[in-house]
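Q: The following comprises the amino acid sequence and a computationally predicted model.
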Amino acid sequence: MTGKPRHIGVAERRARLGLRQRLAGSARAATPEEVADSLVALHGTDPATVYLAVGARLTDGGETVAQVDRALYEDRTLVRMHGMRHTVFVFPTGLAAVVHASTGLDIAAKARAGLVKDMVRGSDGRLTEEWLTEVEASALAALARRGQATVNELTGDEPRLKEQFLYGAGKSYESPQPVSSRLMRVLGVEGRVVRGRPLGSWTSSQFRWAVAPPHPHLPPAEARSELLGRWLTACGPATEADLKWWTGWKVTDVRRTLAAIGAVAVSLDDGLTGYVAAGDEGPVAGPEAPWAALLPGLDPTPMSRQERDWYLDPSLQPALFDRSGNVGPTVWWDGRVVGGWAQRPDGEMVWRLLDTGGVGSEARAAISAEAERLQAWVGRTRVTPRFRTPLERELSAE
């Protein structure tokens, strides 16, 4: 008879988080590639998040920008592409095929169908699916010749990209849309193009496009097993709700994949059931010392789960999240969120504790040291989160 599932309490969950998310001092990484491989995915909607998330986890954050630029744009060991929930992430390049097959195919099919429908309807049939196929082939050929290009540069090579159609005709949100912007997004979710170098600094949200590196086509079920196994190793234990939220899959796909990889059920606090990767159900010792971290808005650690009460007091959420559920900059102490941070207009990093329980002089000193470390490598660069939260706004205005 099967025994009672092992219980993994809050203390062990926080220990796993500190070690596997590369946040504890002894677990920090030497390269951006190690960070990305450990976390599976770095949230890329806000370009600065990638650099700040990596810098928080490197043994020496001083060369963060140069190292991440090298990985993204020279060695191509990291790639910025659409992934789970139609969101932009940065992945290890070797994981691109897995992400595309496990989460991108359904999204891509819907995105293309939506574009064709809106384009044909919004142009009274003037722009057709056949026309779009011809234009995108021409645009991709131009992009391959250039290596990297902005949309404006591509429209110089293929003027038909400038064509517009009326989106939402007769609706309150009616507006003209250029074919170029919608088409490049569709090609992105199809895994045919990826973001290239930004037009400005590492905080810029304007990117060039590049043809995606070739990758094998994997069976979706196989890809889902690979992705979920990696994620559980990095983030487990996790509930079904966590897994469904992070992947964007149907709950039936989540359950089917958990069974396929032999995930092990464990009990969590509050009567919840969680899952860990096969062979990972044994006890995990905590880090050698408590740790502090300043994580950016949209950091993958706080954003990777739907169930957050074990590391984030619900009373803190109104100050640290925006109305759409995007987390802002957070201050961590030994496995839980205790406050937030921001950058003032003059560049100074400031932070505030919101939960002072168990946060003594040792914690305050460690948090101050992390703020100084962040300040040192960011330098004069001004970083404003793309999704601003109440506490971040308040601190940055002081």
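A: Alright, I've got the coordinates.
Q: Please make it C-alpha for all contacts and neighbour counts, starting now.
A: Fine.
Q: thought R13 was touching A238?
A: No: in this structure, R13 is not within contact of A238 by C-alpha atoms under 8 Å, at 9.8 Å.
Q: Looking at those two, which has the bigger crowd around it?
A: Of the pair R13 and A238, A238 is the one with more neighbours under other C-alpha atoms under 10 Å, namely 24 against 20.
Q: okay, now the one to match up with it:
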Amino acid sequence: MTGKPRHIGVAERRARLGLRQRLAGAARGTTPEEVADSLVALHGTDPATVYLAVGARLADAGETVAQVERALYEDRSLVRMHGMRHTVFVFPSALAAVVHASTALDIAAKARAGLVKDMTARSGGRLTEAWLDEVEASALAALARRGQATVNELTGDEPRLKEQFPYAAGKSYEGVHTVSSRLMRVLGVEGRVVRGRPLGSWTSSQFRWAIAPPYPELPPAEARSELLNRWLMACGPATEADLKWWTGWKVTDVRRALAASGAVAVSLDDGLTGYVAAGDDGPVEEPGAPWAALLPALDPAPMSRPERDWFLEPSLRPALFDRSGNVGPTVWWDGRVVGGWAQRPDGEIVWRLPAGQDVGREARDAIAAEAERLRAWVGETRITPRFRTPLERELSAE
């Protein structure tokens, strides 16, 4: 007979977060690769998030931009690709094949079928699947010749990429899709193309494209088990709902991966059942001194799960999230969110702790030190999150 599952309370969950996600002072990393490996995935929808999330977790953040650029574009030890929930992430390159097999293949099949359906039905039969195959082969050949190219450069080589077709006719959000934008997205999810260097600075969202190296073929079930195990080591304990949301998998796939990975059930507050990786159900050591952090919009820590009450009071959500559920810049103190921050046009980093979050002098001094550390390494760059939130807008305009 097995005993009762071990209980992991809020204090231990916060300690795990500080240690595993390299936010506690003694746990900070030395390289972007080390940080990315600890987090499994860096949210890449907003390019600045990747750099800011890494810089917040480095012991010495002074060379963050140069280090991340080298990892992404020279060493290729980090790769920017579509993954869970059809979202762009930055992963350790060694994990790319796992993400591709566990998650991207299913998304890619649906994305391609959706493109063919929309394009053929809404172009009056003018644009067919055979036509798309021909345009796709031509575009990939042009990209291979160039090495790297923007979409505009590719449309110069293959003008048919400019073809358009309507979508959502009669709806409030109706518009026009261009073949190039939909096709490059599909090819990205399929792992056939990858984003290269941006056209501008590290905050730019205009990327070049390049032919992706082929991924080793892995059994999807095996890949799902490995990805889930890695994520539980970084973010566990987590509920089934957390895992289903983060991966975008069916609940049956989540349960099979939990069983295959040997994940261990633990009890959480409010009577919930959570899971940790096999062998990780013992107590963790304390992070040491209390820690402060200024994390960017879409940072992996708050965006890793839908259930956040154990580190973020519900009263703070309206100020820190947009209407679509995207988190803005957050201020953390010892494992919980206590406020938000923003950058003003003159470069100053400003922060605020809403009413009820008076955490004491030690915390305020530590937060102020993190704000100054961030300002120092960001330098002359100005950062505006892609998804603006109420408190970020208010602070940046002061």
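A: Yep, that arrived. On a predicted model such as this, the values are computed, not experimentally measured, just so you know.
Q: All the strands of the stretch 201-350 of structure 1, residue numbers only.
A: 207-211, 264-267, 273-276, 292-295, 330-333, 336-343, 349-353 (DSSP state E, counting those that start in this stretch).
Q: what sits up against stretch 55-66 of structure 2?
A: 21-23, 25, 28-32, 35, 51, 54, 202, 293-295, 373-374, 376-377 (C-alpha atoms under 8 Å, 6 or more residues apart in numbering).
Q: Same check on stretch 112-127 of structure 1?
A: So stretch 112-127 of structure 1 is contacted by 128-129, 164-169, 179, 182-183, 186 (C-alpha under 8 Å, 6+ apart).
Q: so which of the residues you listed is the most crowded?
A: Highest count within the contacts of stretch 112-127 of structure 1 by other C-alpha under 10 Å belongs to V186, 23 neighbours.
Q: Correct me if wrong: that residue contacts A111.
A: Yes: V186 of structure 1 is in contact with A111 according to C-alpha under 8 Å; the separation is 5.9 Å.
Q: okay, which residue is most central for structure 1?
A: With distances taken as C-alpha atoms, centre = their mean, the residue of structure 1 nearest its centroid is H43 (1.6 Å).
Q: residues touching that residue, list them.
A: Counting by C-alpha under 8 Å, 6+ apart, H43 of structure 1 makes contact with 49-50, 88-90, 298-300.
Q: taking those one by one, which sit in helices?
A: Among the contacts of H43 of structure 1, the subset assigned to helices under DSSP state H consists of 49-50, 300.
Q: got a markdown table for the residues you listed, with distance to R255 of structure 1 too?
A: Output for those, formatted as a markdown table (distance: C-alpha to C-alpha, whole Å):
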| residue | distance to R255 of structure 1 |
| --- | --- |
| T49 | 31 |
| V50 | 30 |
| P300 | 23 |
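Q: Drop anything exposed from these.
A: Among the ones in helices among the contacts of H43 of structure 1, those classed as buried by 16 or more other C-alpha atoms under 10 Å are 49-50, 300.
Q: From the contacts of stretch 55-66 of structure 2, keep the buried residues only.
A: The buried subset of those - by 16+ other C-alpha under 10 Å - is 21-23, 25, 28-32, 35, 51, 54, 202, 293-295, 373-374, 377.
Q: Ok, which of the strands of the stretch 201-350 of structure 1 comes nearest G147 of structure 1?
A: In terms of C-alpha to C-alpha, the element of the strands of the stretch 201-350 of structure 1 nearest to G147 of structure 1 is strand 207-211, at 6.1 Å.
Q: Okay, buried residues for the closest one please.
A: 207-211.
Q: go on, stretch 101-120 of structure 1?
A: Buried-residue list, stretch 101-120 of structure 1, by 16+ other C-alpha under 10 Å: 101-105, 107-108, 111-112, 115-116, 118-120.
Q: Equivalent analysis for stretch 317-325 of structure 1, please.
A: 319-322.
Q: Would you check that Q375 of structure 1 makes contact with E348?
A: Yes: using C-alpha under 8 Å, Q375 of structure 1 makes contact with E348 at a distance of 7.2 Å.
Q: who's more crowded, these two?
A: Between Q375 of structure 1 and E348, Q375 has the larger neighbour count (other C-alpha under 10 Å), namely 18 against 15.
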